[in-house]
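**Student:** Pasting the sequence and the predicted coordinates here, then a few questions.
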Amino acid sequence: MKTSAGFPKIALSVALFACSSILLGEDLGVVGPVYPIAEQDMLVTIEQRLKALEESGELARIEEDAKARYKAYVERPEGVRLPRAQKNRTYYVDPSLTVPYDIKDHEGRVIHPAGTTVNPLDYITLSKQLLFFDGDDPVQVEWARSMIEKNPTKIKAILVNGPVLALMREWKIRLYFDQRGQLVERFRIEGVPAVVNQDGKRLEVVEYSLSIPE
């Protein structure tokens, strides 16, 4: 048998013997002592842990803490802090978007193939003004409330930050919240308060400086 330089013949023989035994299914006997699997069933472990937490009162504390955190989030969702607009600014936004996948109708027919650019304003109309404001800024809150009272059926008020449910209870109207600032990013809003209107197939965005009389 020919082997490569430096490789002991006995080692190669042992390796070949082991391989042939495995391939032929030969019983090589017991190499060492065999023990049963000692790991506890995962579900049993979880149940025991939950029982211990319940008996100690820790589970109830965890549940109350989770409820409190959920309530706090609902009262004040995650928004964005934008500066108060320093000057009046008007600009326009094209809401067109490129669909990443096929858009189908209710019968499964493709109406917009993936990669198609679609303008939502070709199909819908923005029936109300979108008023964005910071609920933690008393000046903006007062301005927004005044605007809503003047045009209650024409404005959809959207907080970018602040206690949305508290204001809803106080004003007794429905308010909306721009979670994580997705809409202000889409409309490129840099300062609040701001109002969005439809202007044909585009959107008009007006940022208002409350320090400048309108």
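**Tutor:** Great, that's in hand. Residues are numbered from 1 along each chain as shown.
**Student:** CA atoms for contacts and neighbours, from now on please.
**Tutor:** Will do.
**Student:** Tell me which stretches of the chain form strands.
**Tutor:** Assigned by DSSP state E, the strands in the chain fall at 89-93, 97-98, 103-104, 110-112, 117-118, 129-134, 155-161, 176-177, 194-199, 202-207.
**Student:** And here is the other one:
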Amino acid sequence: MTIDLPNPHFTRHALIGALMLGLSTAQADAATSTIGRTWPIAEPDAMAEIEARVARAPDMAAQFGPRSTWSAMRAATLAPARATRVRTLVPFYTVEEEIRLPDGRLLYPKGFTFNPLDYVSLPQRLVIVHPRDLGWALAKARFTDFILLTAGDAIALSEKTGRPLFILEERVKERLGLTLAPVIVAQEGMKLVLTEYAPPLSMGRSARP
């Protein structure tokens, strides 16, 4: 007696086809059918949980007063720029205390001076403005730039504009030698370039950001 075996190549393709058809059918059935026992989801909805925690959070304004009185929200002040000018700065830093390795060897002595830009880079620019010039800053700033305010409520203005805004800290002002605003700080090589802008400022002026 002779038995005709199916073509192995055909059989393999047939099995794969049947398997894919079965998966498709199972998916279709799963969309319309319930198989086995079901239980309600025990975990709370994530968004509902977040909203509940926010509602239970203490009122910061009631405890510490309005944000305008918070020392952490107090920005460093700058005078308004009267003329457009460009100046450069090498942000040298002097080590105030000696720095030693874990084994006690001296790495940098006290008084050692170096340029941080020799080791790190500033990937974004700093756009520093008075609140009245915020519209100009929003038009000039690139997506990666940081906008720093010399006054005002940065949190409220961030919510209003939809753009993260920050206050100008006193240490940043001193570190960069800032005196006037609006000013854009950018790195060029091993130095910083500070471009100060004189009024009138407009979103349509020809100067490139």
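**Tutor:** Great, that's in hand. None of these values were measured; they are calculated from a predicted model.
**Student:** before we move on, the earlier item: just put the strands of structure 1 in a markdown table and tack on mean neighbour count.
**Tutor:** Converted to a markdown table, the strands of structure 1 look like this (neighbours: other Cα atoms under 10 Å):
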| stretch | mean neighbour count |
| --- | --- |
| strand 89-93 | 14 |
| strand 97-98 | 12 |
| strand 103-104 | 13 |
| strand 110-112 | 13 |
| strand 117-118 | 14 |
| strand 129-134 | 24 |
| strand 155-161 | 24 |
| strand 176-177 | 19 |
| strand 194-199 | 20 |
| strand 202-207 | 20 |
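**Student:** so which of the ones you listed gets nearest Val74 of structure 1?
**Tutor:** strand 176-177 (10.4 Å; Cα to Cα).
**Student:** can you tell me which residues contact the corresponding residue of structure 1 for Lys160 of structure 2?
**Tutor:** Correspondence of Lys160 of structure 2 to structure 1, assessed by TM-score structural alignment: Glu170. Shown in contact with Glu170 of structure 1 (Cα atoms under 8 Å, 6 or more residues apart in numbering): no residues.
**Student:** Now do Glu170 of structure 1 against Val164 of structure 1, distance only.
**Tutor:** 10 Å (Cα to Cα, to the nearest Å).
**Student:** and what of Pro152 of structure 1?
**Tutor:** Pro152 of structure 1 is 18 Å from Val164 of structure 1, by Cα to Cα.
**Student:** So the two - more neighbours on which side?
**Tutor:** Taking other Cα atoms under 10 Å, Pro152 of structure 1 and Val164 do not tie; Val164 has more neighbours (22 against 13).
**Student:** which residues in structure 1 form helices?
**Tutor:** 9-24, 42-56, 58-75, 138-150, 164-171, 182-186 (DSSP state H).
**Student:** Same list, the ones you listed, but as TSV with distance to Ala85 of structure 1 please.
**Tutor:** What follows is these, written out as TSV (distance: least, Cα to Cα, whole Å):
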stretch	distance to Ala85 of structure 1
helix 9-24	77
helix 42-56	51
helix 58-75	25
helix 138-150	10
helix 164-171	21
helix 182-186	13
